[in-house]
Structures are given as C-alpha cells and as structure tokens.
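S.K.: model the structure of this input:
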Amino acid sequence: MNLFADFEVRIKTALEGLDIIREKRDSVDFSRLTVESPRDPSHGDVATNAAMVLAKPLGTNPRALADVIAAKLKEDADVVEVTVAGPGFINLRLSTGYWQRLLAAMIRAGTDYGRSVTGAGKKVNVEFVSANPTGPMHVGHCRGAVVGDALANLMGFAGYEVTKEYYINDAGSQIDVLARSCFLRYREALGEEVGEIPAGLYPGDYLVPVGQALAKEFGTRLHNMPPEDWMPLVKERAIEAMMAMIREDLDALNVHHDVFYSERTLHADGAARIRQAINDLTFKGHVYRGTLPPPKGQLPEDWEDREQTLFRSTEVGDDIDRPLIKSDGSYTYFAADVAYFKDKFERGYDEMIYVLGADHGGYVKRLEAVARAVSGGSAKLTVLLCQLVKLFRNGEPVKMSKRSGDFVTLREVVDEVGRDPVRFMMLYRKNSEPLDFDFAKVTEQSKDNPVFYVQYAHARCMSVFRQARDAFPDLDLESVDFAEAASEITDPAEMQLIAKLAEYPRLIEASAQSQEPHRLAFYLYDLASSFHAHWNKGKDNPELRFVKDNDRKSTIARLGLVRAVASVLKSGLAITGTAAPDEMR
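M.R.: The predicted structure is shown next:
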C-alpha cells in the first residue's frame, strides 16, 4: 500500500468532482500535481500542490481554489483535518484508523512492502565494473561495482527487468602488455633471474601464480617458441586467470553479473560485427570519409592528420565527429563501442545504463550519440560517473598495495573491514561526489557509522522478539496475527514511526526512476534513527516500551510495528547488498 499513490488517486477523484474542473476539463492537466510529505511535519501528514498548478488554466486564484479543494477533501473519511498554507498548498492530517490499516498492510506484505510495478517490465541493461582483465580490482572499481549492483537491485525491486552485465575489455594493446608481463613471470618460474620489472609491463606480484601455472602446463616449450606462437597461448591463459581473480573479488563484495560479454567476440571472423555496425550507420547516413582538426590539449591515440572513416556524431549530439576506421584499415576502439551498443539494442533492451569511472567523462556524449544513431532515438542510454574514492586510516592517507604494484586492491579493503561496511559506505554519497573512506570510522560502533547504526536497528528489532519470548513463554509468535493487532497502535510517537515507514514505497520508485541508489542508504539511516529514538523513549517512559510484561495485548500490537520496521530495514539492506543481522557481534 503506497500512501502517496493512494492519496494522489483520492485527490484527483475529488478534483474530478468539482464543477470548476468539470467545466474546463479539456484545459486541465494533472501531470504536475504532486502528493508528498509536508516539509514541516507539524503541518500535517500529506501535502499537495493541486491548487498551485491548476489555478492558472482554470483562470482563478490559487488560494481561492485551494479553499474549494480543501472543502471537498474534508469529505474523505480518512482525513481528519485540511488546512491551506501560504499561497495555496493544501495539507491533510490523516485519521488514526488510516495509519492502523496502513501498518496492517505493511505487516502482511513483509519484505515485499515497497515492491513496485512502476518499471512495468521495461528491459534495462546495467553494465558496471568492466575493469580491464589485466590485474586485481582496485578501490575505484569497488565503488562502481557497488553502485551498479545496488542500482540494478533497486530497479528490479521497482518492477524493471534488469540484466547485470560486465564488458570484458579483452582485445587491444593492454592485453598484449598483460601477455608479455605473464611471459616474464613464466621465465621467472623456470628459474631465470628477471630482475626489476621493465617499464611498460605490469609489476604486481599477482602475476607470479600465472607464470607458475604456465611453467607447470608448458614446461620450457613456450620459451623456445617465437612470440607470434606463444603470444596467443599466453593471452588466453592470462585472461582466464585475471577474470577468475576478478570474479573472486566481485564475489567477496557480493556482486554477481548475469552476463560477461567479451570484446573479442566483436573482433571475431575478421571483425564482422564491427563491420556490420559501421555498415548500418553508413546506410543511415551517419558515416563519411574526411579529416578531423587536431583537438585542443593532448592528442588522443586515435587522432590522425589524414582522411579517415568518420562517424558523423555531431549531428546526434556529440562535440566532434569520431574516427571509426584508421588510415591503415584497422578499427578504432570507439568502433567496437558502436558494435557493442548495437548488440545490446538488438538484444531488446529499452535502456542501457553504463556505470563508469569519473575519468570516462569524455565518453558520455559520444555514447549518447551512438545510442541516438543506432536506435533512431528509440533507446535510452544513461551514463553514471563514479567519482574517486580516497582511503584513510584514522585520517591518514592509506599507502599503496605491494600486491598490485601501484594501488590498493578491492580485496584488501573487503578483507580488512568486511563486505557490509564497504558496500553501504560506497552508497552513502551520491556517485557523482568524491568519497572519503576511513577504515577506522567504518568499523566503529557508533551513530556516526551509518552501516553499524542501520544494522544495529535491525538487530534491536530482533532482540525485541527475544524479549517477548522471555516475557510470554506461552506465546507462539509464529502464529500471532500481528496485522490484526495493528488497530491497538494509537500513540502519536508510534504514528510518526509508521509515517516514516510509509515513505518507503515512494522512495523506491523515486530512487529507481532517478537512478540514485544512495537515496535508499540515506532513508535507511533516517529510519534507523527514528527507531532508535523511539526505543530510547521507552527507556524513559515504560508505557512506550515494545514489550510490557503486564500487557500482552499491547505487546503483540507493538511487536507488529517492530516487525514492519525490521521488514523495511531488511528489504532495503538487501537492495544495497548488505546483511540484516539478528545480533551485532
């Protein structure tokens, strides 16, 4: 049961019954009408801007129209008070009975409360992480992994049909470098003294096991082969080893993709799929032969001062046209991006979301241009950029990792502080804002540590049920109809807690539509804060305690409220990929 959706329907129905609306129905548009919580809770439970957005097309004063609407809304049995504020905002205060029925609906829904159909089964592809398979994942990948995974979970809960995808960049010069780096470690495994790792190769110790595996499989045979023979063999083994390591890192973070898409498949059969994508763009008039002026600043690798095959991307929203085929006949990296998007589009996705690092900001316009050209504007493409993560320990910057060679690995962070603090804190800032991650702060047990505070709220909920079992050993909590007992909840403080729970369905829909999973993390912290505050009131006032040894009826009713809080916390934490513990250890 969605409080705001319910009252949006009620308010629109009330408006339809007004003579002033019926007389000018063709000129009235309800699309800008909103129903939300008042900014000041003392003003009421629900607020609407109906009079503000309808006054002009109706040719009347907003305040006067608000008075007419307010009189109509007073007829609703679940509305106990209607007031008009400011230039025409309408505030409603709801009956105790409505809050009780809403709580009963929450209890019956359990962890499905808030689940939505707003996505209407729309097919969405969320591509995230997509780290080059050349080494372990670092903490920057970690943020994109969490944001992408939580966003996919959130949109799935909101009714979208979501696919989580990883694009394996297993073609290109970086894979050649990987293979040469592994071959050096192979020679080392054979007993050769390789000395300091040459510049241009990957220096991390993570490649030592790959070299050892090559030596075990091939013995000295690779050493006696020319590069053109050992290179494809080493590439294959190196990519497999790197992807196995990346999958293990992602698993440690509780991230699991539905699809791992290999870039090499685009280059198979003479790059047939890239060629077909370019042919399709050519047929649509988006490709031509020409030259590009030198860009300002540092020249990109694919710029050439000669005629090339170019994508006319400026006609579909880009800043400059983009090379597709170099003068030597080889395809640019961007050409593979075109073919990859075309493949997604042909797989039937309505929207493609790319979660990328902040250093990929220059890709946004070109990818959006590709989407418009390939789909004719029918498919939506969204790029979410994740800003940098800075690591601290007690306020001091964390040094680089010896294992990786030049960065702190994702696995090192997860192993030190645990999966849950990493996941929740990566969402506790909007992805477009820089994030400071302090190892000490994310493990302290205090209100200042959001993940602890939220998980502690769920654990406290579970402790209430343990207290109830001790207080009433003959009470079978598994068979109690807590929803039926919701009619016993009457205290204003308890109503405020129900009101906070009532925000959840709207929060889910709004966060999914805006693609902002951080809003869920903020909400969970606010809900936890409301629950802890109510708990503390019970310490001072025995009448507000959840478990009253001398009042079984009141205890059962309040256990229903606690169950609703626990269900929302568990549901929200599951979307963030974080556990909801029964006890804090």
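S.K.: can we go C-alpha only for contacts and neighbour counts from here?
M.R.: Fine.
S.K.: quick one: contacts for M462?
M.R.: Residues in contact with M462 (CA atoms under 8 Å, 6 or more residues apart in numbering) are A566, D582, E583.
S.K.: at 6 Å instead, please
M.R.: Contact partners of M462, counting by CA atoms under 6 Å, 6 or more residues apart in numbering, are D582.
S.K.: from one end of stretch 18-27 to the other, what's the distance?
M.R.: The first and last residues of stretch 18-27 sit 14 Å apart, counting by CA to CA, to the nearest Å.
S.K.: quick one: buried residues of it?
M.R.: I21 (16 or more other CA atoms under 10 Å).
S.K.: please compute how far it lies from its chain's middle.
M.R.: Put simply, stretch 18-27 sits 42 Å off its chain's centre (CA atoms, centre = their mean, to the nearest Å).
S.K.: how about stretch 561-577?
M.R.: The answer for stretch 561-577 is 17 Å, by CA atoms, centre = their mean.
S.K.: which outside residues touch it?
M.R.: Against stretch 561-577 from outside (CA under 6 Å, 6+ apart): I107, G110, T111, A150, N153, L154, H458, C461, A580.
S.K.: now flag whichever of those is closest to L184.
M.R.: Closest approach to L184 among those (CA to CA): A150, at 39.1 Å.
S.K.: can you tell me the element the closest one falls in?
M.R.: helix 139-157 (DSSP states H and E).
S.K.: next, the angle from the helix or strand following that helix to helix 139-157.
M.R.: Per DSSP H and E, helix 139-157 leads on to strand 161-168 as the next helix or strand towards the C-terminus. If you take axes from the mean of the first three to the mean of the last three CA atoms, to 10 degrees, strand 161-168 sits at 160 degrees to helix 139-157.
S.K.: next, the structure of the following sequence, for comparison with the previous one:
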Amino acid sequence: MNIFALFEARVREAVEALVRGGTLPEGLDLARVVVEPPRDASHGDLATNAALVLAKEAKTNPKALGEALAAELRQDPRVVEAAVAGPGFINLRLAPAVFHDVLRGVLADPAGYGRGHMAGGPVNIEYVSANPTGPMHVGHGRGAVFGDALANLLVAAGRQVTREYYINDAGAQVDVLARSAYLRYREALGETVGAIPEGLYPGDYLVPVGQALAETHGRALLEKPDSEWLPVVRETAIAEMMEMIRGDLAAIGIHHDVFFSERTLQGEGGGAVATLLAELREKGLVYEGRLPPPKGQVPEDWEDREQTLFRTRDFGDDTDRPLLKSDGSYTYFASDIAYHQAKYLAGATELIDVLGADHGGYVKRMQAAVKAVTDGKASLDVKLCQLVRLLRAGEPVKMSKRSGEFVTLREVIDEVGRDAIRFMMLYRKNDATLDFDLAKVVEQSKDNPVFYVQYAHARIRSVQRQAREAFPDFDPADAAGLADADFALLSDAGEAEMLRLIAQYPRVLEAAAAAHEPHRIAFHLYETASSLHSFWNKGKDLPQLRFVNPTDRKSTRARLALIEALRGVLASGLAVLGVSAPDAMR
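M.R.: Below you'll find the model as predicted:
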C-alpha cells in the first residue's frame, strides 16, 4: 500500500470535483501535482502542491484554490486535518487507521512491500568496465557498487534490467599488458628481468600470468617474433585479468549478465563499426570537414585537418565529433557509438552508463549519438562517480603490496568486508567525493551508518527471541499471525514515527528508481533504524513502552507487529543495496 499514490489519486478527485462544480476550468494539466512528506513532520503526514501548480493555469489565487481543495479533502473520513500553509501548500493529517492499514499490508507480504510496477522498456546498465590490465582499485569499486545497487533498485521498482560489463580489449593498453606479462613469462623461465621498464605494468599480479604462460608454452614463445607471441600472450593475459576481475566482483556480491568484448565490434572489414559508419553516411549524418581548435590551451596532438565528422550538434552536442583518426583507424567514439547501438539492437530502450568522474566530457556526445542511431527511441543516462579518498583514522592510504601503485579493491574487501564497502559507497551521492576511512567503517557506533542499520535489524530479531521466551504460544516473527493485533494501542509519538517511515518506503523506493539515486534508500534506512533505536532507548526509562511486556500481551503483540513490519523495510532496503540483514551481531 502506497499512501502517497493513494492520496495523489484522492487530490486529483478533489480537483475534478471543483471542475464539476465550476470552480476550476476543464482540461487542467495535472502532471505536476504531487503528494509527498511535508518538510517538517510536525505539519502533518502528507503535503500536496496541487494549488500551487494549478493556480496560474486556472487563473486563480493559489491560497484560495488551496482552501477550496482542502475543503474537498476534509470530506474524506481518512483525513483528520487539511490545512493550507505558505503560498498554497496543503498539509494533510491522516487518521491512525490509514497507517494501521499500511501495517496490515506490510504484514501480508513483507518481502513484496514497496516493490512497484514502474512503466518503461528494458534497461541496460553498463558498470565497472575496468580495463583488463590489472586488479580493480577502490574507485572502480564505487562505480561497481553504485551500478549494481541501481540495477537492484530498478528491478525492485518493476523494471527489466540487463547488467553489462564492457571489456576494453581492443586498445593499445592490452598490448602494453601483453608486453608486461611477457617479461614475467621470461622471469618464470629463470631469466633475471630486473626493473620493469617505464610504461609497462609493474604489479606482482602479473607473476602468475607469466608462470601460466611458462607452464603452457615452455620456452617456445622465446623463439617467436613479436608478431607471433604478442597475440598469444595478449589472449592469455586478458583471460587471466578478467578471471581476477570477476573474482573481485564476486567478493563484493556483483555478477554481470553480459560481458561484451570491444574486439567483437571490429571484425573483418571493420565489423559493426564499419557497418555503423555506412549507416550514418546513408542518413547524411557524416561529412568531411574541419573542426575549430579546442577552447583554452590547445593539446599538443591536435591536428588542423579535414576529418570524417559525425553531426552530433544536430542532436544536442556542443560540436561535431571525428570518427576516424589521421591513420585511418576508428576513434574510440566510433566504437562507443557502435557499442551503444548494439545494446539498443539487443532490446534495451533505456541505457545507463556508470563512469568515473573524468568522463564528464563524454556525456553530451554519447547522448547525442544514442539519439541519432536509435532515431530517438532509446535514451542514455550517464552517472558519474566521483573519486574515493581512502583513509585510515584520517590519514591517506596510498600504497598497495599487490599492485605496486594503488590499494586494490580486494585488499579493502579483505580488511573491512563487503557490507561496509557497499553501504558506505552508497551513503553518499555518486557525484560527490567520498572519504572512505578503513578505521571508521568497522566501528560499532551510531556514527557508522552500516553498523547502525544492521544493528537495528539484529535488535528486532533479538526482541523476537525475547518474546518467544515470554509468550511461547505464538511466533513473534510470524507476520501474518500478527496482522490481527490491536494497532490502536500504538499511540506513542515514537511508534507514530516508525509507522510514518514504514509508510514512506514505497515512495522512497519509487522516487529513487526514477531518479537513478540508490543513496536515497541508504538515507531512509538510517532514518528508519534511528527511529527504532530511539524508541528502544525510551523503553529503558519507561517500562510501559518496552517492546516485550510479559504482563501485557496485547501491547506486546501490537509492537511486535510494528517492528516486524519495520524489519521488513530494513531487509528490503538492505537487499536493494546488496548488504546483508544479520539476525545477530557480535
């Protein structure tokens, strides 16, 4: 039961009643009418902007319209109070029975509560897509966790989602990888390699690749020219790196549906990229021309020459973009267009790319390209993840034993666990820099959000175990069995706050999915956990407010029903974030 959707429909009915009565004209645009929580909970349970957004079109005063709508809404027996505030907002206070109905709805289907039926076609989310040249670092981890949680969120909202990883295995960097692995191969055969030359990858993670090559090929590769050993070593190195990356992702609970190889776009005759270029030429979207120099400092490699250009400006970009390099090879942009077209041809109509913050210049051109190659039938949202500053007790952590350059994601997983990483990566909006302190994320305190939320779930399970001892004749975790409790006994302000937060969860989930912002779930879980812990603390001073009262079966059953519903919200939200909901904590 989503009370916000329920009362949004009721507000629309009130508008229609005023239209029928001649107070409002027909044909008003109700698309911007919303019902949401008031900014200050003391003002009521719900607030609507209907009078504000309709007054101008209706040629009336928003406050006067607000009073007329409030009068209509007061006729609803579920509305205790409807008051106009400020320039025309209407605040509604609901009868307790409304929240009791919400509670019964949660108890009837705890696992399904909040899950929606959001309209829209298939969604493709591409995330991680780290170059297969070494282990993932913490920055990769942020994009990985964000993309995975966003996929979970959209599935919970009712969307069909494909999780995809783009393997960048066609660029110069994989040749550098192969040459780096070849040094380790020679080392495995007993040669003294010495210092790794500048420009190659120095990390110890390539030692096992060299050993694998030695076991498979013996000394045979030493006798071959570069043109023969390079593709062999490259294939092995990429396969080994992707196996390592898959293992790192699995350790943090991430599994993709599709691993798409960049090389498959560039087969014989240019493959999908060549086909795309021919299609764009046929549509008149490609021409030969010159670009003005970039604004500001001109890069050293910039060339003033005639180029094959894509008319991206026609689709919202700042400038047209080259598709071919001066040597006749395709630009990265050309490959990226073909790749996004492939996602669309596979059935996705909504594309989401999760990228690092350094890809900000990529957004407009790719959105323009997607619009062009799909004839506007698909959309692209690019979510940029800002940097992660890794700290230990406030001091920067820089070096890694494994990579030789950076702290790997696996090292952080091994130290603090996947739950801490996932929750803390999502407890800040993706486009804000994140300080990740290895010492603080394992603290057992209110200042550690992941502990605070998980502890709320474990605390409820502890209360339920206590209730079994006090009342052995019923199961305090049986949601359906608690649905007939006397919810009128839930009259304390702390209980009302928990009910309010339970009722808000479907709206939070829906809004987070629509905005592609999983951090909203993390914030709501923290607020929900805080309401539980606060009420628990009140019960220490006021015995009549304790969750389990052995001498008062009725109030105990009502509170057990309340916290079982709240536990369902915590479990649901944690599942969206990919974080466990423990039944006990050390």
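S.K.: ok so, going back, and which of the contacts of stretch 561-577 of the first structure is nearest L201 of the first structure?
M.R.: Out of these, the member with the shortest distance to L201 of the first structure (by CA to CA) is A150, at 34.5 Å.
S.K.: element containing L391 of the first structure, please.
M.R.: In this assignment (DSSP H and E), L391 of the first structure forms part of strand 389-393.
S.K.: kindly report the same for R506 of the first structure.
M.R.: Under the assignment here (DSSP H and E), R506 of the first structure is part of helix 504-514.
S.K.: quick check: next helix or strand after that helix?
M.R.: Following helix 504-514 of the first structure in sequence order, the next helix or strand is helix 518-540 (DSSP H and E).
S.K.: average offset of that next one relative to the second structure?
M.R.: After superposition onto the second structure, helix 518-540 of the first structure sits on average 0.9 Å from its aligned residues (mean CA distance after the TM-score superposition for the first structure).
S.K.: which bit of the second structure covers that helix?
M.R.: The aligned range for helix 518-540 of the first structure in the second structure is 519-541, by TM-score structural alignment.
S.K.: what are the buried residues along that stretch?
M.R.: Buried, per 16+ other CA under 10 Å, within stretch 519-541 of the second structure: 519-533, 535-536.
S.K.: cool, and stretch 373-385 of the second structure?
M.R.: Applying 16+ other CA under 10 Å to stretch 373-385 of the second structure flags V373, A378, S379, L380, D381, V382, K383, L384, C385 as buried.
S.K.: now swap in stretch 334-347 of the second structure and tell me
M.R.: For stretch 334-347 of the second structure, the buried set under the neighbour-count rule, 16+ other CA under 10 Å, comprises A334, S335, D336, I337, A338, Y339, H340, Q341, K343, Y344.
S.K.: reformat those residues as JSON lines; add distance to H359 of the second structure and secondary structure.
M.R.: Below are those laid out as JSON lines (distance: CA to CA, whole Å; DSSP: H, G, I helix; E, B strand; the rest coil):
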{"residue": "A334", "distance to H359 of the second structure": "16", "secondary structure": "helix"}
{"residue": "S335", "distance to H359 of the second structure": "16", "secondary structure": "helix"}
{"residue": "D336", "distance to H359 of the second structure": "13", "secondary structure": "helix"}
{"residue": "I337", "distance to H359 of the second structure": "15", "secondary structure": "helix"}
{"residue": "A338", "distance to H359 of the second structure": "18", "secondary structure": "helix"}
{"residue": "Y339", "distance to H359 of the second structure": "17", "secondary structure": "helix"}
{"residue": "H340", "distance to H359 of the second structure": "16", "secondary structure": "helix"}
{"residue": "Q341", "distance to H359 of the second structure": "19", "secondary structure": "helix"}
{"residue": "K343", "distance to H359 of the second structure": "20", "secondary structure": "helix"}
{"residue": "Y344", "distance to H359 of the second structure": "22", "secondary structure": "helix"}
